[in-house]
Each structure stands twice: as structure tokens, then as C-alpha cells.
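Compute the structure for the input listed below.
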Amino acid sequence: MRKILSTSIVALVLAAGAGVYIHAAAHRNDAGAAATAAVDIGPGHHRILVRSTAPGSMGHLAVVAGAARTTSSVTCNRVYAAAGTAICLRPDGPLATYQIAVLDEHLAERDTYPMVGVPNRARVSADGRLVTWTAFVTGDSYNGGQFSTRVGVLDTRTGDLVADTLESYALTRDGHPYQAADVNYWGVTFAADDTTFYATMASAGHRYLVRGDLTARTVTTVAEHVECPSLSPDGTRIAFKQAVGGDPVNGWRPAVMDLATAAVTTLPETRSVDDQIAWLDDRTVLYAIHRDQDHADVWSAPADGTGPPALLIPDAESPAPIP
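Here you go, the predicted structure:
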């Protein structure tokens, strides 16, 4: 397992330069971190797990319930959780290398695996069985188009790597088999069956929403101009970030697509949302807005576009609702 996840030493070297800043940002406030406490992300608590961007607790995981906020001693660059399982993408030593940590409902470490590239996206299936991550292997931004990503999917019950690279899956684009050297995937989200997933696929300057099958090892395009999808709890809609004017250089706006009709609702957000949107419930989405390089806040918005965004959790990012 660990051998599969660490196959490309060259890729780690390429990612090192981009990772130095991230490593420093995650740890520079550890010495002065606020007092920490035990947390519980088990189901039934109606909390939101976040990565803190507050002074004194930068990078620490925290759980928020209403006005109450409990900060843990665990630090991550990116986190997500469901059904008592969390995935934490974090630095692994001083050389700008990274690891995937699988955590339990108390954020205690269950297992760790070496990671190729710089952490970017993370998700957990609704039942906590599958975890997935996206990393930049070359480049550190989606904006310029010159980047390469790696996506992995791990079965936490068996420890098996279900997918170490989606590029090996059979891809159908617009109804026809498709192969290209520049195919990249990122931003996986799982359906309830733990077999179906959605993700972004990019090739030849186009970005697509794709639907995949982990058992059949197939991927099929669904729509264009969809990035970092997030499947609603009821499985009927995809929340995503949509490039302004079709060009990521202009930033992104949050939007929601109805999978049955392909109708897209752009939410009334005027700021750029470079995030994999989360669903608080079937009516409300969550996303982070960065105030600067380090600091962000979590905002909520009605998924049907009928209301403006509202500040939900200050000094936080990477929200993961815990029903």
C-alpha cells in the first residue's frame, strides 16, 4: 500500500518548492496555539469540522456547534469528515513532503500513508468508508492551466487503494472513447453507493464534470465548465465552482446543477470561490472565502440561489458538516 502511494520520488521533488510555503504556514503558529481540547466528530452531534485560520490556532482542527468552538491539537492543510472518519492532508517532516492521515471520531490517528504532491482537495464518503484526495504534482494553481494532479481513493475498512490514478480509467468524452496525455482529474465526490463518483476532468483546454464507476473503472463526461463538484446529500444536485467567463484567471463563482435536467443556478456571490463546496443540508451550501493568503471565513448560501451569502464561521476553512 505504502509502496503504491510513494511511487514517484521525482514528483515529490517537483512539488517541494510549492510546498515550502504551505508547510511553514501550517506550523508557524503552533508554538503559540490556543488551549486545545478533545473533540468528537461522530454522527448525531450536528457540528461542523473546520480548519482554523485564527491567530494562535492556525491550521488546527476545530469543531463548531452554534456559537461554541472547540479547538483540537491536530493540524492539517486540508480536512474533511463523515460518519466518524476524517481525512487529514498534512506535512510529513521538514522537507515539504506530505502524508494522508485517516483519523477516527476523536481525531486520533488510525493510519497514515505517504502522499505524492501538494495537498489540495479531500473528501470522505457519507458512510465513512472511502476517502479521497487531490494533490498538485506540478504547478500549484488551476489558474494558469500548467499543472498536473493526482487523485487517490482509499478504502479505510480494508486499507486497499481503490484508485491510485484515475488516468488509468477508461474515459468516454461526448459519447466517444477518449485518450490524451494532458488528462487531469481533481475534486472527487462520492455517491451513497460507494461505487459512483463525480469529479472534474480537464483536457485540451476544456473542463468537464465526469461521472465515474470505481468497480468498472470507467469515467464519462456529463457537462462542461464544472470544477470541484460536491454531490448533495439527496444525490440530485452538484454544487461546484464555475469559472467567470469560462476562464479561471477571472476567478470562480459558486453554482448548483440539477443532475436530472442539467439546469444550472449561479449563486449570488460576487467574490471568487476557489473551494470544493460542501453541503450543510439539502438546502444550504458552505464554502470558504479567503481574506488574504492565510485567513479565511466559512460562508453559507441557499442552494437554490434565493438568498445572499451569510458569514457562518469566521477564521475557518475546509468545512465538513457532521449531521
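
only C-alpha atoms for contact and neighbour calcs from this point on.
Noted.

can you pull the buried residues of stretch 62-72?
For stretch 62-72, the neighbour count (16 or more other Cα atoms under 10 Å) marks 62-64, 70-72 as buried.

Tell me where the stretch 201-323 of the chain has strands.
Assigned by DSSP state E, counting those that start in this stretch, the strands in the stretch 201-323 of the chain fall at 206-213, 218-224, 227-231, 237-243, 252-258, 264-266, 278-279, 284-290, 296-302, 310-313, 316-322.

and this one, so I can compare the two:
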Amino acid sequence: MNPRLRIPLAVVGFVSLVAVATSAIGSAAGPARRTASAGTPGAVSLVPGPHLIARSLAHDSRDHLVSVAANDPRGSRTVSTTSCARLYASAGTGICLRLDGGLRTFEAVVLGPDLGRRRALPLVGVPNRAQVSPSGRMVAWTVFVTGDSYNGGRFSTRVGILDTRTGDLVSTLEDWSVRVDDRPYEAADLNFWGVTFTRDDGHFYATMSTAGRRYLVHGDLATHTLRTVRENVECPSLSPDGTRLAFKSAVDGDPRHGWRLSVLNLTTDTVTPLAETRSVDDQATWIDARTVAYAVARGRGHADVWQVPADGSGVPTLAIPDADSPAALAPPEASEEKPAA
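The predicted structure is shown next:
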């Protein structure tokens, strides 16, 4: 057990936190550059197929889940009635982080293939990241929280993981056993975010910060253990074949300088910087075995989804205008390699 004291946030502080997030997530600040139409209302499905989903940021369909063709993502879009602050989907399962009605708090909602609500869990914090395992069984989320005694009132992060088959819930990783450089490690300032699952549903990668450092960690759901893999890796995203991780890293190790997208080969331990040189503060997603997609902010409250080859070649191209939270609904490619150990 980590020797820390988590002091609950005062109500007024949490209301302020929600107000800030609602402003950033759910409202536009000034006129938007209309690069995409709002789309056509219709039924959006999470059934695996040649489509991408995303959260629309277009003026007339803001926050709504939209579907576009994978081979023409800038083309017409179908707009659902479902709204999210952050979303992800895989194998017919979706996770939608959103405001809980008029309560001005947030919830994590597990969605079925037809976007029907399967389960909802309250979130004590502001949505930041969402993820679903390749099988659709495991879902995870990251929220911002304040009020931790060690952190002087600044934002902290907290991860939740739900097994949709058994109902088992991991409400925090902060009481798990941690090994740094293969040595037992305990600290009061552990923070975790950005989960990505392996194909066996029993393991995952995530980011851990402590003592001013950021680590890629590997987690074991059966033993509740975490071990560090590498420094300066944030928001990892595992490739369909399980051999590579797309991630962002702080430029010069300092987030104030922005983030650079790269890919880590888990077999050779080599890092390939991608052709995207703008600062990308997002958890990239693999839209196929060769391409990653991610959101690039465009002024307050606006962003576009871009894509770039995962081997460092090519140039970034605009994929889905006025959108964020992209996810591919196509099943993994048939020629899968065995996941790295």
C-alpha cells in the first residue's frame, strides 16, 4: 500500500473543476473555421467494419458521435444523438465519458454496438482519456482530479478499468504494487493515465509519473502489479499486431516545450519519431497496422483529426475535420504477429 493520504476535494472546488472542463469540452469559444459540415443525422453503429468514429466538434453537431468511411474520412459523416466528452470503441463496445444529466458531474457509459447503454459509472473527476481493449471486453478511462494532499491543489490523474464481462472494477492503480527499474517502489505522488490494452485482456501499458519523471509501465490485471519499461513515454497506444507502441514524449523532457509523436518497437527497443512535428497532446490511435491518427488543437475548443504513417515516412494529412477522439472500427488485420513479451 502506498503511503499517501488522498483528501477529498471540497464541493466548491469540484464544481469549479467541472465548470472549467465543461467550458473546454462542451462549448465553442468564438467562431469556428467551418472545415466540415455537421453531417447527416442517422444510426451510428459500433459493429466492426470499414468505418472510423470520432467526436464531432462541428458547430451544429458538437460533442456528438459521428461515423465516417475509413477510405474517405473527409467525406460525408453520419451523426448520432449520443454525445460524449471523450470516446473510444472496439469490437462492438464503446466507452463514452460525458456529463451526467443536470448533475454537472461526469459518468463513464459502456455502449453496445447500437450505442445502447449497457452500464454507467460515476466519475469523480474530469474526462481526459478513454480506451477499449481489442476484444471489446475491457474498458478504461482517465480523469483529472484535484485535492490530493501531496499535490498542493494542482491537477492529478486517476485511472479506472472495468471488465465488462465479469463486472470487476479497478477504481485506482495507486494501491497496486510498483517496481521501478525492477526494484520495489512506493511514493505518495504516483499518477497514472493513458491505458492501452494487450490482446489477451490481462495486461496493459500506461503512463506513470512520480518525482518529476514519466514512465511507460506494464500492468498485470491478475496480480495488480506494475513495472516500468522506459522513461519519457506518455499516452501509449498498442499497434494491432502488439509489437509497437505509438506515444507522445515531452520535448527535451519538459512538457512546457510540447510533445513529439513517436513509435516504440517493443521487440528491438528502438524509437522512430513520426513525421508529425507539431505538438500533439493526445493519445494516438492506430487506424490500421501502418497508420496512426490523433487530434491537433486549433484554437480553444476546436481540433481536427490528422493521420501519419507509423514508420516515420510521409507527411501528416488531415483525416477528419472538426473532430477528436478517433477510433477505427475495422477488425485487426488477419496477419497478426505474436504480441511482444
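
Let me see the TM-score of these two.
TM-score for the superposed chains, counting by TM-score structural alignment, normalised by the length of structure 1: 0.90, backed by 308 aligned residues with a Cα RMSD of 2.1 Å.

just to revisit the earlier point, what is the most widely separated pair among the buried residues of stretch 62-72 of structure 1?
The distance between the two most remote of these (Cα to Cα) is 11.3 Å, for V64 and S72.

re the thing from before, show me the one of the strands of the stretch 201-323 of structure 1 that comes nearest G145 of structure 1.
Ranking these by proximity to G145 of structure 1 (Cα to Cα) places strand 206-213 first, at 10.1 Å.

Centre-most residue in structure 2?
R129 (3.4 Å; Cα atoms, centre = their mean).

pretty sure H23 of structure 1 is in a strand, no?
No: using DSSP: H, G, I helix; E, B strand; the rest coil, the assignment for H23 of structure 1 is helix, not a strand.

Now do it against T195 of structure 1, distance only.
Distance, H23 of structure 1 to T195 of structure 1, using Cα to Cα, to the nearest Å: 33 Å.

swap in A37 of structure 1?
Distance from A37 of structure 1 to T195 of structure 1, by Cα to Cα: 36 Å.

the more surrounded of the two?
Taking other Cα atoms under 10 Å, A37 of structure 1 and T195 do not tie; T195 has more neighbours (15 against 10).

In contact with the counterpart of the more buried one in structure 2: list those residues for me.
Alignment note (TM-score structural alignment): T195 of structure 1 maps to G202 of structure 2. Residues counted as contacts of G202 of structure 2 (Cα atoms under 8 Å, 6 or more residues apart in numbering) are 220-222.

how close does G202 of structure 2 sit to T40 of structure 2?
Separation of G202 of structure 2 from T40 of structure 2 (Cα to Cα): 39 Å.

same check, this time on C235 of structure 2
Separation of C235 of structure 2 from T40 of structure 2 (Cα to Cα): 32 Å.

And A263 of structure 1? What does it align with in structure 2?
Taking TM-score structural alignment, A263 of structure 1 has T270 as its aligned residue in structure 2.

burial of the spatially closest residue to that match that is not a sequence neighbour, as a residue count?
Distances taken as Cα to Cα, 6 or more residues apart in numbering place L264 nearest to T270 of structure 2, at 5.8 Å, with adjacent residues excluded. Using other Cα under 10 Å, L264 of structure 2 has 22 other residues around it.

wait, what's in contact with L264 of structure 2?
244-247, 270-272.

With D274 of structure 1 as the reference, measure out to the aligned partner of the residue nearest to the centre of structure 2 in structure 1.
Counting by TM-score structural alignment, R129 of structure 2 corresponds to R121 in structure 1. Distance, R121 of structure 1 to D274 of structure 1, by Cα to Cα: 11 Å.

now A262 of structure 1
Per Cα to Cα, A262 of structure 1 is found 22 Å from D274 of structure 1.

Those two: which has the busier surroundings?
The residue with more neighbours, out of A262 of structure 1 and D274, is D274; 22 against 13, by other Cα under 10 Å.

Trace that one over to structure 2, please.
Using TM-score structural alignment, the partner of D274 of structure 1 in structure 2 is D281.

my guess is its match meets L261, correct?
No: with contact defined as Cα atoms under 8 Å, D281 of structure 2 does not reach L261; the gap is 9.1 Å.

so what's in contact with the two at the same time?
K248.

Onto which residues of structure 1 does stretch 233-245 of structure 2 map?
Aligned by TM-score structural alignment, stretch 233-245 of structure 2 falls on residues 226-238 of structure 1.

What is the end-to-end distance of the matching stretch?
Its first and final residues considered, stretch 226-238 of structure 1 spans 9 Å by Cα to Cα.

Other residues contacting that stretch?
Residues from elsewhere that reach stretch 226-238 of structure 1 (Cα under 8 Å, 6+ apart): 186-192, 198-200, 207-209, 239-242, 256-260, 275-279, 281-282.
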